[in-house]
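Enquirer: got a structure for you, letters missing:
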């Protein structure tokens, strides 16, 4: 998809961060947008930013973990806009916990949003993308969908799952011969609210880590949400299978390729230094 003018994009997690930046960038390219987020206040702020752009904007409060709600939203977007060309399954949350001590409730919470939210969004919107005759599914994994980190087992699991799901989807679409594609997005440290809003379980102290570890990691984040949006949209234009967002993502991806097993020791040592 080289031209976004008069296309229609649906974006989850559009109330802040990369979702908001994607909405603003796409609007500047003449793309109509259907926005959703569980945070109504943040969603309203994004909509306000798009005033005067001349594109059609619709917004819906949405919990991506709610399958029925996601399918209902997709149907509503199709009615409101007449077609759908892109779905950005961007909404996500973070969780820090040790495997030994972390709760099943937190694990289910993060998987329901990060993984099942992507599954619901993909399955709900895919028929409309095919009907439009030109479409793209963009699913947000993470650099943590490429390598594992202590205290991030649940987050790793959700983002590895998104990566595998999206890569299989891309292959299936190619086998079908339809004019729809799929891209897995792997952001590194992006300056958004996800780290600050993360759940931190006391079990991380078993690993010698503190419950404020996310704040320390956040200081290492170097890529802005606006820059991330530019990289993602460029990846869609080039029909890339995988988009690495940020220099840190590229470095870590290379590390895993060069040291597929040994990298684990390096990550453990680095994590200890972040205490």
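Expert: Sure, I can see it. What you see is a predicted model, and the numbers here were worked out from it, not measured in a lab.
Enquirer: contacts, neighbours, all on C-alpha from now
Expert: Noted.
Enquirer: Could you check how far the nearest residue to residue 22 once chain neighbours are set aside is from residue 134?
Expert: Residue nearest to residue 22 in three dimensions, not counting chain neighbours: residue 229, with 5.1 Å by C-alpha to C-alpha, 6 or more residues apart in numbering. Per C-alpha to C-alpha, to the nearest Å, residue 229 is found 21 Å from residue 134.
Enquirer: What of residue 115?
Expert: Taken as C-alpha to C-alpha, the span from residue 115 to residue 134 is 25 Å.
Enquirer: where does the residue nearest to residue 22 fall, helix, sheet strand or coil?
Expert: helix (DSSP: H, G, I helix; E, B strand; the rest coil).
Enquirer: separation between it and residue 9?
Expert: For residue 229, the distance to residue 9 - C-alpha to C-alpha - is 14 Å.
Enquirer: The two: which is more packed in?
Expert: residue 9 (27 against 22; other C-alpha atoms under 10 Å).
Enquirer: got the contact list for the helix or strand hosting the more buried one?
Expert: Using DSSP states H and E, residue 9 sits in strand 8-11. Strand 8-11 has contacts (C-alpha atoms under 8 Å, 6 or more residues apart in numbering) with 19, 23, 31-36, 77, 81, 83-90.
Enquirer: Against that first model, consider the following:
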């Protein structure tokens, strides 16, 4: 573990922390000396990750979290603030990607992506923003995607949610003078996104592409760690992190 000064230690909340980019970010930030508060629905995975981080000398805790439920998000944020007296960073990472063509009319999948990817990000902001305003500073990191910059067949609704996350982040940035806002947009990354529903043929194609191209989740975690580590007057607004070979 690194040993930054006490002033460098931050209370960092991470959603979707049970796997993929969320878990990798927890490992990176705990190694940097921050106290990570991990939220996700799969509590057993969170318990194992917290035990791993503590065994390595890190500071970590967890709480069950459903980002589609505003009350759940508020309880997650409120508990962290009550315990630590402040919140320095929120990493809005939870996301799903059940892809299909629009004419497949998989409306339940559309609504799931809207609820998790967009509404979940809004819920995180709604829960944490009063605390950040009240303490005169803080940092919101929203994990979007390269799909926030381009639209591909079978990904229209997913792209729409990620375009929205990017727009929302820019709006929050423009409205803020004491809160930093960062959008981190990964390309193909080792995660469980390709295993979560959608059209089976599309899912198989995405999984094959991921196996060929994907960068480790730690690469995205490093980008998040970089943005968080900047001085308070430096706001890294957007980071796109993708495999060199990705078109």
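Expert: That came through fine. Remember, predicted model here, so these are calculated numbers, not experimental data.
Enquirer: before we move on, the earlier item: so which of residue 115 and residue 134 of structure 1 has more stuff around it?
Expert: residue 115 (28 against 17).
Enquirer: which stretches of structure 2 form helices?
Expert: 20-31, 43-55, 70-84, 107-113, 120-135, 156-175, 200-213, 217-229 (DSSP state H).
Enquirer: what's the residue closest to the geometric middle of structure 1?
Expert: Among the residues of structure 1, the one closest to the centroid is residue 140, at 2.7 Å (C-alpha atoms, centre = their mean).
Enquirer: re earlier: the residue nearest to residue 22 of structure 1: what's it in contact with?
Expert: 18, 21, 22, 25.
Enquirer: Number of residues surrounding the second one?
Expert: This points to residue 21 of structure 1. 21.
Enquirer: Contacts only, for it.
Expert: 225, 226, 229.
Enquirer: Over in structure 2, tell me which residue corresponds to the residue nearest to residue 22 of structure 1.
Expert: Under the alignment (TM-score structural alignment), residue 229 of structure 1 pairs with residue 221 of structure 2.
Enquirer: And the residue lying farthest from the centre of structure 2, how close does it get to residue 110 of structure 2?
Expert: For structure 2, the C-alpha farthest from the mean C-alpha position belongs to residue 103; by C-alpha atoms, centre = their mean, that distance is 29.4 Å. According to C-alpha to C-alpha, residue 103 of structure 2 stands 12 Å off from residue 110 of structure 2.
Enquirer: sorry, back to before: which of the contacts of residue 229 of structure 1 lies closest to residue 195 of structure 1?
Expert: Relative to residue 195 of structure 1, the closest of the contacts of residue 229 of structure 1 is residue 18; by C-alpha to C-alpha it sits at 13.4 Å.
Enquirer: aligned partner of that closest one in structure 2?
Expert: In structure 2, residue 18 of structure 1 lands on residue 21 (TM-score structural alignment).
Enquirer: you'd agree its match is up against residue 92?
Expert: No: with contact defined as C-alpha atoms under 8 Å, residue 21 of structure 2 does not reach residue 92; the gap is 10.8 Å.
Enquirer: Output the longest strand belonging to structure 2.
Expert: The longest strand of structure 2 (DSSP state E) is strand 179-186.
Enquirer: What helices and strands are in contact with that one?
Expert: Judged by 3 or more C-alpha pairs under 8 Å, 6 or more residues apart in numbering; DSSP states H and E, strand 179-186 of structure 2 is in contact with strand 138-143, helix 156-175, helix 217-229, strand 238-241.
Enquirer: The strand holding residue 9 of structure 1: average distance to aligned residues in structure 2?
Expert: Superposing on structure 2 and averaging over aligned pairs (mean C-alpha distance after the TM-score superposition for structure 1), strand 8-11 of structure 1 comes out at 0.3 Å.
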